[in-house]
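K.L.:
predicted model and sequence follow; I will ask about them next.
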Amino acid sequence: MTNLKVNVQEHFMMMLLRYINLRLDVKRQKQRLPLKSDARNAFFARLRYLKSIFLFDIVPESLDDLTAEESELLEEIWSLSIPLSDDQPLAYSVAVDPLAFFPAYCKLSRLYEHHGFRRFSAIPLRRSLIQSHVRIDTIILYSHLLCITRREAETVEKVDLWLRVCNLQNKAFRSRRGMCFEGSITTDGTSVSVYLKHPEADKYGKRSGRGKKSAKALAAEVKALYVENNLSACQENIVVIDPNKRDILYCQDNKGTIFRYTANQRCKETGSRRFAKERQRMKTGGIDLIESRIPSHKTMNLMDFTRYLLVRRADSDRRKEFYSHPAHTRWKWHAFINRQKSESNLISNLRNKFGNFTIMMGDWSDAGRTARFQTSSKTKGWRTLFKRNRIDCFLLDEHKTSSVCPRCSSSEFVEKEFKERPHSRPWRRREGKMEKVHGLLGCTNPNCLQQAWTMRYWNRDMLATCNMLTIVQSMLDGHGRPKVFSRGVPAVA
C-alpha cells in the first residue's frame, strides 16, 4: 500500500499536466510560434487559462469559448472521477490523501494508452528476478524465522532473540556515535545492512501527528526548505547547484569557482555501466531473446496484461535459473559499495574545493514546475546526502534562470546550434584540439557585446548558476528576489 500511495502522491499531478500538454500539442506549438511574439504569448496565456479550468482552480460561468478539442479534453478529465474538495486545491488533496486518487490514476493511464502516448505504470510492479533486499525487524524475526508466538517472544529480551540468528559481537553491530542496534536489518541473502538508531530518535514508522495536515501547514513545510526562509543560516561562502541529467551537479560559488559532477563520472565510479555490459553479455545465451518476446506490463487492458503474465510465465524457469547466478548478487553488492564510495568522494571534493559552504540547489523537475505542496523529487536524494554529511542545503526557485543574461538582464536570446571552442579536457586542449558545443544561447543586446564586437554566448548550466547567485545575493542584501526572475502572470482567457 505504501508503494501505491507514494506512486500516486509523486506522479498524479505530473502525469495529469503532461496529458494536458500532449493533448493540446504544446511542444509543437512552442516550436512553431516565434519567440517573444504576440501569438506565442497569447497561446501560453490561453494555456494557463485552460489548465486552471481542467484542474478545477476556477469554475467559469460558461464553457462556450472552448473549442471542440478543448471540450473533449475537459470531458475526458471529468471522466476520471477525480475526488474534489470544495475549499482545497487539487494538488493539496493529492498530497494528503493520495489513495483516494488511485482509481483516477488508473483511468488516466488508460487514456494515455488509448491515445497512443508513452505509457506509464499506474500499479508499480516488481519485475526483476534478482534477489532484492528485504527488511527484517524483531516481529518478522520471531514470527517468520524463529517461528514462535508473540507471547513466547515477550518472555525473553530482544537481544536474546537476535543472538539466536546473529553474532552481535561482530563489528557491524557495535555502537557508534551514541547510536546502537535496536533490532532492524536488511538482507538479500548474501549481504546484510545493520541499522543503528539514536536512543532519542522516533520509532521506525511512527507518525509525527494525527489526521491530515492542513493546506497551510503543508505549504509551510515546503516553504521551509527554500532559501527565502533560511537566510540567517547561510554561510559566507554560497555554492549554487544546477541539477541536470548529463551534468548531474553543476556547482559554482560566489567567487566563480566551478565544480562538475557528471553522469559519466558516476558511471565510472560506481561501475554501473561495466556491470550492465557484463550482464548483457551473459544474456546472449538466449535470455535476451526470451525477454524480447515479453510484452509491456504498462497497460490497463485486462487482456493485454493477461497476455503479459502468460508469456512471462512460459520461460520463467530459465529466467529464474539465469538470475539466481551469484554474479548478479555480487554486482549488486559492488554497485552499492561503489556508490557509497562515490558519494563520499563527492563530499570530500566539494569540501576541498569550497571549504565551509551552504548549498542552494535549483528545484528542477523534468516535468516542468514542481506541483504545489510538493518538493522536487529529483533533488530529494541529494538533499538527503548533504544532510547526512551536515551540509546545509536549501532549494531555490529556478524560474527564468536559464533565460536571462547575467550581465545585462536581457531575455532576448538567440539559440546557436553549435559553436567551436578549445577542448574542455586539458590534455586535449594542450594538443590544440577544438570541440563543438551544442545548444548555446547568445545574448542579442547590442550593449552586451564582447570586445571583438561578437555575440556573448552562454552555456545553459553556467547561465543558470550565475543567475542563481544573483538571486541569492539580492536576498542576502535585503532586496528580495529580482523582478526579472519573479513569477506572477495571472491566468486570463
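P.N.:
Looks like it arrived, so ask away.
K.L.:
please make it C-alpha for all contacts and neighbour counts, starting now.
P.N.:
Fine.
K.L.:
longest helix in this structure, please.
P.N.:
Ordering each helix of the chain by length in residues (DSSP state H) puts helix 326-354 first.
K.L.:
which other helices and strands contact that helix?
P.N.:
Helix 326-354 sits against strand 258-261, helix 263-270, helix 272-283, with contacts defined as 3 or more C-alpha pairs under 8 Å, 6 or more residues apart in numbering; DSSP states H and E.
K.L.:
same list (the ones you listed) but as JSON lines, adding mean neighbour count and distance to I77.
P.N.:
Shown next, in JSON lines, are the helices and strands packed on helix 326-354 (neighbours: other C-alpha atoms under 10 Å; distance: least, C-alpha to C-alpha, whole Å):
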{"stretch": "strand 258-261", "mean neighbour count": "16", "distance to I77": "41"}
{"stretch": "helix 263-270", "mean neighbour count": "16", "distance to I77": "38"}
{"stretch": "helix 272-283", "mean neighbour count": "14", "distance to I77": "41"}
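K.L.:
put this beside the first:
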Amino acid sequence: MYEANQMVTAYENNIALHFGNYLRAVANKLLRVKERKAQLRAQLAAQNRHRTDINSTIQTLITQPTANVKRVLLHGNLDDPLIDNANRALLELLRAVFDSYPDDFHFHNSTEKANYKDGDIEADSQIRPRYHLHAFYELVQIMQKHNMHLPCVFPLRTSWIPAHTHIDTKVLCSQILGMSDKEPDLVKRAWDLVVNLNHPGFKMSGSKDENLARHFFGSVDTDGVSISITKKTRAEKSRNKGRQVVKDREPRDKPNNRKAKSKRKHGTSEPAVPFRADIPYIHDLTQQELLDTKGKVLLLDPGRRDVFHGIHENSTPENPMCYRLTQQQLISQRRTRRFQKILLKAKRSSTLGNVQSTEDFLATASNRTLDPTEFDMYIVKRSMVWDILSEFYSATQTVHVQSAHQIHKLRREYLARPPRNYPLHRKLRLSAYINRKRTDAYIARDIRKRFGKDTIIALGNWSAPMSCYHVPQRGKGWRKMFRKHNFQVLLIDEFRTSSICPACESHSLETFHRVPNPRPYRYYQAINQGKDPNIICHGLQRCTNVTCMGFVKKNGIWSWGYKLWNRDMAAACNFLRILNSLRNHGSVPPEFQRSWMQQQAVATNVHGTDTNPQPPPTRRRLNQSATQHPR
C-alpha cells in the first residue's frame, strides 16, 4: 500500500510540475521558433544591425506573437480566432492532446476555483493532475516523434542503491517479528525488541506539554544504514485514524489556511520568525514594514558558479560589506569530490567485473520511451546486468582507515569490538545528507556573524532550470533553508536588474569580453572544426553610456574607457535601488517595472486608489515566456 501511494504521488507530481512547460516546449518545436530566430538573426547581422536592434526585432516579429499563440493554446482551443491559419496548421498535431479530454471537461482557474471556463491546462494540471495523465501521454508521444528530449511519463525507480522502506507497527509485527498486531500496548513492546526506545531520537520532543509535543507512534523509514523517525502530536494521531479521502490539490497561489506560528528553534538564540505559507515580495510590503527593516537587509543575487553574490544595504565604497558563496566552496564543504573518488575507486577495484562498462551497456536503452519494443529491450538489458549492479550497489562494504594507518592499528588492540563495516553507497548517501545540513548551518552562522543576528535575506527570484554540464541548482531549497534557520526571507523581482547600469541608471550594460572556452572538450572541438574557441564572458559587463565613462585599469595601466561591472554585483546594487525606492516613494523605479506594474501604477494615478489591482503573473523559467526579460 505504501509503495502504491508513492507511485501515484510520483505520477501526480510529475504532471503538476512539468505538463505546462512541456506543452510550451512542443509548441515552440512545432512553430520552429529556434530555427526562425537563428535565420532572422543571421539576416540582420549581415546588414550590420546593432545587437540591441536585432534583439528588439526578434522580440517583435517572433517572440511576442509566439507567446500570444501559446497563451491562447493553454486554454485548449486550437480553433481560436487569435491563432492564424499558418500557425494552426503547424499546431495540428496537438489536437490529439486536446481530444483526450471528455467533451464536457472544463479547466480550473488558478485564482478562482469556481470559474471553470476561464481556466487553462497548466493551472488545472496543478490542481487536478490525475485528470491529465492521458493528455500527458499523448504529448510525450508527439515529443518522441520529433526526437525531442523525452520526459518520463511513468516515473521509475532506476537507482541501484536500496531505497528507504517504510515500516510501521503492523509491518513490523506481521513481517519481521511474527507477532499478533492485536495485543495491548503493542507499540512499545514490539519496537523495544528492535530499537532502543531510550535513545533521544525516539523520545518526546518539541514541547514539554505532552499534548503539544511530538511522540513516536511506531513509524520509521530505513535503508539499513540510516533511519528517519516519524513523530506526531496526539491530535495529529487521532485525526489520521479515519479513512483517508484523496482531494484535489489547491491552487499554488492560494494562501495556506494554517495559522501563523512564532517559533524559536530549540537550543538557539536567534529571534523567532513568524510562519508564512508563502514568501512575500518586497513590493508587496507596506512602506512602514520596509522602514522597519532598515539597516538589516542582505541583498543576494543567486546564480550558478557564484551561488550567491550580494551586498548588505549598509555597504559603502570605504567599508564594503559583500557576501559571496561559490559552487567550489559548497563542493569543498560537502566533500563531494572525496566521495566521488571513493566511488570511482570502488568501481575500479570491484571483483564483480567492469562495472563502468556494464552501466554503459544499460545506458544504450531508454526507460522513458513509449514504444513497447524499445521498452522491452530496456527490460532485457536490465535483467542482463542485474546480478552485477545490484550486488555492487547493495553489498559493497566500506574500507576503514583503521586497517591502513599505523595509529589505527594500535588503536584496534584496545577496542571493545572490531570496527563495523557498512554498505558503502548507503553510508555515503547518509554522509552526503549530513554534510549538506552542516553546510547549511555553517552558512547561516557565517551570515549572522558577519552581518548581525537580525539580518533579513532579500533574494532574487531567479530559478535555475536544469542545464547540461552544470550541477543542479537549489531554487526554493535555499529559501526553505534560510527560513528553517529563522531568517526572514523576502523576494525581489530581477526584471532588468542585470542590464541597467547602477551608476547612470540607463539601459546600457552589455557583455563584450571574449575568453577561451573554459570547457576543454568544447575548446578543442571548436579548434578542430575551424571555429573560434573563444566565447563571450557572461559575468563581465560594461556600460556603453558615454556620460558614464571613467578611468579603468587594464593590464596594470589606468586609461579612460567604459565603466566595467560584475554582472552579479550590478544586480545586487540594483536590488538596493529598488529597496530604497520602495521605502522612499512606495513604488519600484520605472525602469524595473513590468507591464502589469505600469498598468497598475497608471490606474492608481487616474483613480487615486487602485480599485482593480492585478496580481503578478505566475513565475516561469526565463526561456518559457516571451514577456520575461533576460537577467
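P.N.:
That came in fine, so what should we check first? Computed from a prediction, not measured in an experiment: that's the story for all the values here.
K.L.:
on that earlier part again, the longest helix of the first structure vs helix 272-283, what angle?
P.N.:
Relative orientation of helix 326-354 of the first structure versus helix 272-283 (axes from the mean of the first three to the mean of the last three C-alpha atoms, to 10 degrees): 170 degrees.
K.L.:
what about the spatially closest residue to K197 of the first structure that is not a sequence neighbour, distance to I391 of the first structure?
P.N.:
The shortest distance from K197 of the first structure to any non-neighbouring residue, by C-alpha to C-alpha, 6 or more residues apart in numbering, is to M179 (4.9 Å). Applying C-alpha to C-alpha, to the nearest Å, the value for M179 of the first structure to I391 of the first structure is 20 Å.
K.L.:
same thing with D64 of the first structure?
P.N.:
D64 of the first structure is 54 Å from I391 of the first structure, where distance means C-alpha to C-alpha.
K.L.:
the two - which one has more neighbours?
P.N.:
When D64 of the first structure and I391 are compared on other C-alpha atoms under 10 Å, the one with more neighbours turns out to be I391, at 17 against 9.
K.L.:
map that one across to the second structure for me.
P.N.:
In the second structure, the residue paired with I391 of the first structure according to TM-score structural alignment is F487.
K.L.:
cool, and Y112 of the first structure?
P.N.:
Using TM-score structural alignment to pair residues, one finds that Y112 of the first structure aligns to M143 in the second structure.
K.L.:
kindly report the same for C166 of the first structure.
P.N.:
Using TM-score structural alignment, C166 of the first structure lines up with V195 in the second structure.
K.L.:
next: S474 of the first structure.
P.N.:
Matched by TM-score structural alignment, S474 of the first structure corresponds to S581 in the second structure.
K.L.:
separation between that match and E289 of the second structure?
P.N.:
14 Å.
K.L.:
what's the answer for H106 of the second structure, then?
P.N.:
To E289 of the second structure, H106 of the second structure is 41 Å away according to C-alpha to C-alpha.
K.L.:
would the match of C166 of the first structure count as being in a strand?
P.N.:
No: read with DSSP: H, G, I helix; E, B strand; the rest coil, V195 of the second structure is coil and lies in no strand.
K.L.:
one step back: for the longest helix of the first structure, buried residues please.
P.N.:
Neighbour-count burial for helix 326-354 of the first structure, counted by 16 or more other C-alpha atoms under 10 Å, picks out 328-329, 331-335, 338-339, 342-343, 347, 350, 354.
K.L.:
just give the closest residue to the residue nearest the centre of the second structure, not the sequence neighbours.
P.N.:
Centroid-nearest residue in the second structure, with C-alpha atoms, centre = their mean: G475, separated by 3.9 Å. Closest residue in space to G475 of the second structure, ignoring its immediate chain neighbours: S463 at 5.3 Å, by C-alpha to C-alpha, 6+ apart.
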